[in-house]
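In: Sequence and predicted model, in that order:
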Amino acid sequence: MKPQDILSGKNSLWIFGYGSLVWKPDFKYKRSKIGYITGYKRRFWHGDNFHRGDDEMLGRVVTLIEDDDVCTWGVAFEVIGAQMEECLKYLNVREAVRGGYVTKVVEFFPRGQEESPVLALVYIATPDNPIYLGPATAEEIAAQIIVCKGKSGHNIEYLLRLAEFMRTTCPDVEDTHLFSIEAAAVALLPMLLGP
C-alpha cells in the first residue's frame, strides 16, 4: 500500500513505531499512545547502511516478522491535517528510501481496555530487501551492533534506547529477543574496551 492511498479522504492518520520511532519520531504529531499490534514479532534482522551502519559494516536494526501468536509493543502517533503529508514525506525518506522498509496497515491496540483499536501505518523491512540480514544468535547480533556506527550514531545506542523504552514504558512485557541481545552486548563491551 502506498502512503498516498492511506491519506485519501482522511483528516488524521496513526503511525506505529517499534524501533527508533519510539524515542525519536522527528515529525510533528497531535498525540501519541503506548500499545501493541498483533501477528508480528520484533527482530534485529535488518541491515542498516545509513543511520546505524555503513556500506562497509552494516548495522542491525529491527523489523517485524509475521507470527500469529505474538504481539509487538511500541508507540502510535496521531498526525492530523497538514502534518500527515509532511510526516509521510519525512518517513518515506527515513524508512523507505534509506531504510528499505515497505508500508502496511495494521490494527493498533492502545494500552488500557477502555480504548478502541485504530488502524495504523507501519514500516516493515522484508527478506527481499538487499540489506536484509535475517536471523542470527543473540551473541552474533550483539557483536555486530557494538562495532557499528552510522549518520544517526552508534548502533549500540539504538539497542540500549529500545531496551530502555521497553523496560520503563512496558515493564510487564517480556521481549526476550531484545533483552537477550542487550545482555550479550553488555557482556561483550568490556572485551571490546579492554582493561
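Out: Great, that's in hand. Numbers count the residues shown, from 1 in each chain.

In: CA only for contacts and neighbour counts going forward, please
Out: Will do.

In: what helix or strand does I15 sit in?
Out: Element membership for I15 (DSSP states H and E) is strand 12-17.

In: Summarise which helices and strands that strand is packed against.
Out: Counting contacts by 3 or more C-alpha pairs under 8 Å, 6 or more residues apart in numbering; DSSP states H and E, strand 12-17 packs against strand 59-80, strand 118-125.

In: take a look at this one as well, against the first:
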Amino acid sequence: MPPTPVNMPAARASQLPPPPEAFHLRDTAWHRASIKQHLQHWDGHSDLWVFGYGSLIWRPEFDHLEARRARIHGYHRALCLWSRINRGTPEQPGLVFGLDLGGSCEGTVYRIAAARAYDILLPLWQREMPSASYVPRWLNCQTAAGPVSGLVFTMDRRDEGYVTGLSVDEIVAIVRQGRGRYGPCTEYVLQTADALEAADITDHRLRTIAQALRRPL
C-alpha cells in the first residue's frame, strides 16, 4: 500500500487509494468512445458548453467563443479525488477537485464552436478523465444571460479514488506532500482559490484550506 500521508490519522489510512498495480489509465480509443456516447443526442450544429470549477477556470487550454460565470445545483466543489498522476504519485498521492453530490457550485461555463467540438473535446477528455474517475453529465448551468446546458465532469462516488470525510487539517497535510506531472498539489489548490477570488466567487471551505496552506510550517 502507499505510505500513510504525513499527519494522516490511522482512521483515514484505510481511505488511501489502492496500490499502483490496481490503477489503469484509459487509452485514446476509450476516450473517443466515451465522447461519442455523451454526444449521441447532439445535433452536430449547435455550439457546446463546458463547465469549469477547478483548474479549467484558470487554465482551460482550449479555444472558446465565450466564457460566462455560472452556477450549477446538486453538486459542490470538493477536494475528493486522490491524484496519482497530475498532482501526486501512486506512492504519495495528492488531492484534486471533483464535483461531489449536494449543494451548488459557481464556476465558469465556456462555449465551444460546433465545428471544432471533437478536436477540442478529445484532449479535454484525456485531461479530465485519465482514469475515468468522473462521470460526464449535461447539467443546467445558470448564467446572467440565461440558462445553458453544459457538459460537467462530476465525481463518480464508486471510483476507488474517491475520498470523503477529510478534515481541513488532513486535506492540508495531503496537499502539501503531493507533486505530480503538472507540479505541486499546493500550487494547484492555491491557483484555484486565487482564480475564484479574482472572479468574486465565494467558496468558504476552499478559502480556509488556502489560508492554512499559506501559513509557514
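Out: Looks like it arrived, so ask away. Note that the structure is predicted; figures quoted are calculated from it, not measured.

In: on that earlier part again, would you check the span in the second structure matched by the helix or strand following the strand holding I15 of the first structure?
Out: Per DSSP H and E, strand 12-17 of the first structure leads on to strand 31-48 as the next helix or strand towards the C-terminus. Alignment of strand 31-48 of the first structure against the second structure: residues 66-83, by TM-score structural alignment.

In: likewise stretch 75-95 of the first structure?
Out: Aligned by TM-score structural alignment, stretch 75-95 of the first structure falls on residues 108-128 of the second structure.

In: contact partners of the matching stretch?
Out: With C-alpha atoms under 8 Å, 6 or more residues apart in numbering as the test, stretch 108-128 of the second structure has contacts from 28, 31-32, 35, 44-53, 57, 62-70, 134, 141, 150, 153.

In: how far out from the middle of the chain is that stretch?
Out: Computed by C-alpha atoms, centre = their mean, to the nearest Å, the chain-centroid distance of stretch 108-128 of the second structure equals 15 Å.

In: Okay, buried residues for that stretch please.
Out: By neighbour count with 16 or more other C-alpha atoms under 10 Å, stretch 108-128 of the second structure contains the buried residues 108-114, 117-118, 120-121, 124-126.

In: cool, and stretch 123-132 of the first structure?
Out: 123-126, 131-132.

In: and W45 of the first structure, what does it touch?
Out: Here W45 of the first structure is in contact with 60-63, 132-136 (C-alpha under 8 Å, 6+ apart).

In: who touches the longest helix along the first structure?
Out: Using DSSP state H, we find that the single longest helix of the first structure is helix 176-193. If you take C-alpha under 8 Å, 6+ apart as the criterion, helix 176-193 of the first structure is touched by 42-44, 138-139, 141-143, 145-146, 156, 159-160, 163.

In: sorry, back to before: next, see which of the contacts of W45 of the first structure are matched by contacts in the second structure.
Out: Here is what carries over to the second structure from those, by both residues aligned by TM-score structural alignment, their matches' C-alpha atoms under 8 Å: 60-63, 132-134.

In: So which of those residues wins on neighbours?
Out: In terms of neighbours by other C-alpha atoms under 10 Å, these top out with R60 at 30 neighbours.

In: Looking at the second structure, name the residue matched to that residue.
Out: In the second structure, R60 of the first structure lands on L95 (TM-score structural alignment).

In: Look up the closest residue to its match, ignoring the ones flanking it.
Out: Residue nearest to L95 of the second structure in three dimensions, not counting chain neighbours: W82, with 4.7 Å by C-alpha to C-alpha, 6 or more residues apart in numbering.

In: Setting aside sequence neighbours, what's the nearest residue to the residue nearest the centre of the first structure?
Out: A centroid search over the first structure (C-alpha atoms, centre = their mean) returns G19, at 2.2 Å, as the residue closest to the centre. In space, G19 of the first structure comes closest to V62 once its chain neighbours are excluded; the distance is 6.1 Å by C-alpha to C-alpha, 6+ apart.

In: tilt between the longest helix belonging to the second structure and strand 94-112?
Out: Criterion DSSP H: the longest helix present in the second structure is helix 185-198. Angle, helix 185-198 of the second structure to strand 94-112, by axes from the mean of the first three to the mean of the last three C-alpha atoms, to 10 degrees: 40 degrees.

In: Could you identify the residue of the second structure that aligns with the residue nearest to the centre of the first structure?
Out: Here G19 of the first structure is matched to G54 in the second structure, going by TM-score structural alignment.

In: aligned partner of V186 of the first structure in the second structure?
Out: In the second structure, the residue paired with V186 of the first structure is R214, using TM-score structural alignment.

In: same thing with I145 of the first structure?
Out: By TM-score structural alignment, I145 of the first structure lines up with V175.

In: Find the nearest non-adjacent residue to M155 of the second structure, please.
Out: M155 of the second structure's closest residue in space is Y134 (C-alpha to C-alpha, 6+ apart), at 4.7 Å.
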